[in-house]
Each structure stands twice: as structure tokens, then as C-alpha cells.
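Student: Pasting a predicted model and its sequence here:
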Amino acid sequence: MKARVHVMLKDGVLDPQGQAVAHALGALGFEGVDDVRQGKVIDLDLAETDIAAAEAKVREMCEKLLANTVIERYDIEIG
């Protein structure tokens, strides 16, 4: 079973990488980009066959390793 985790900084947390990308886009002539938030995508290939069990396992992975839940939020897709 495949799982995809999207990890993003929580609203209100400074995103220096996003600011650098926004600045670079402006320097390249791309106007109208007001804000950029950068995150990460983690793809997992799981042996689990039960969707609920897979989601619970991935949620535990996020809480323990994949996301810093103090400053980041995450969304899980199972499919």
C-alpha cells in the first residue's frame, strides 16, 4: 500500500526557504507571487493491507520522526 505525507510549516512560523524562493522568483521576473511556503513530500511503500491500520502507522511515524509537530503540520494520503 502506498502512503504520501505532506509536511508544511504551521501558519505563523517563519519560512526562510519560502522567502528565498519568493525573492528569486521576483528576480527572475515572475510577478504577482505574494507568498511562498516550502514543505516536503514523503512517499512510503507499506506492507500493510488495511487502510485504517496503515493510516495509524503513518500517523505514528509522523509524530515520532517525519514531522516536527511543534512547528509543522502534516497531511496523509493512503492509496
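Tutor: Here it is on my side, so go on. Quantities reported herein were computed from a predicted structural model and do not represent experimental measurements.
Student: from here on, contacts and neighbour counts on C-alpha atoms
Tutor: OK.
Student: where exactly do the strands run in this protein?
Tutor: 2-9, 40-45, 72-78 (DSSP state E).
Student: got another, please set it beside the one above:
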Amino acid sequence: MIKARVTVTLKNGVLDPQGKAIGGALSTLGFSGVGSVRQGKVFDLELDGSDKAKAEDELKAMCEKLLANTVIEDYTVSVT
């Protein structure tokens, strides 16, 4: 069994209204000193098998086809 984490974030230069709203809410709640906030999403997956290279290739294909909108999002894959 291979455990993996995929992190998807907006590309630099893409507006992030949700991140801006979170930053404003943090300020309203009294958390000072917070600069800009960017939000993203995390996927934790368990894959059958033990071949890490094959798992990384499959995870990248999953990102390209479903998990990330590669026009506006970047992704990173971490396999343990």
C-alpha cells in the first residue's frame, strides 16, 4: 500500500477571492500580522502496490484529468 498526498494551489497571478476573504476574517478575529492568504486543497490517497515510480505517474495523470484544473492550478505529489 502506497500513501500519497496531492496538494493543489492556484497559480501565481490567479486571483484568489476566497483567500482574500479568509485573510479579512482573520484580521477581524484579531489575528494581526497576517499578510496575503492563498487557499488550496489537499487529497490524501492510498494506492495498491509498492512501485513508487508507477504510483507517481498515476497520481500525475489523476491530477491532469480530474484533481487539478491545470489552466489555473498547480499541483504537487508526495509519495511515502
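Tutor: Structure received. Just so you know, these numbers come straight off a predicted model, no measurement behind them.
Student: Superposing both, give me the TM-score.
Tutor: With the length set by TM-score structural alignment, normalised by the length of the first structure, the two chains reach a TM-score of 0.97; 79 aligned residues with a Cα RMSD of 0.5 Å.
Student: on that earlier part again, want to try CSV for the strands of the first structure, with distance to residue 58 of the first structure and mean neighbour count as columns?
Tutor: As requested, the strands of the first structure are arranged in CSV below (distance: least, Cα to Cα, whole Å; neighbours: other Cα atoms under 10 Å):
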stretch, distance to residue 58 of the first structure, mean neighbour count
strand 2-9, 8, 18
strand 40-45, 9, 12
strand 72-78, 8, 15
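Student: Is it possible to get CSV of those that adds distance to residue 60 of the first structure?
Tutor: CSV is the format used below for those (distance: least, Cα to Cα, whole Å):
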stretch, distance to residue 60 of the first structure
strand 2-9, 12
strand 40-45, 13
strand 72-78, 11
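Student: Select, out of these, the one closest to residue 22 of the first structure.
Tutor: strand 2-9 (15.9 Å; Cα to Cα).
Student: packing partners for that closest one?
Tutor: For strand 2-9 of the first structure, the packing partners by 3 or more Cα pairs under 8 Å, 6 or more residues apart in numbering; DSSP states H and E come out as strand 40-45, strand 72-78.
Student: Could you dump the ones you listed into JSON lines with distance to residue 12 of the first structure added?
Tutor: Below are those laid out as JSON lines (distance: least, Cα to Cα, whole Å):
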{"stretch": "strand 40-45", "distance to residue 12 of the first structure": "18"}
{"stretch": "strand 72-78", "distance to residue 12 of the first structure": "11"}
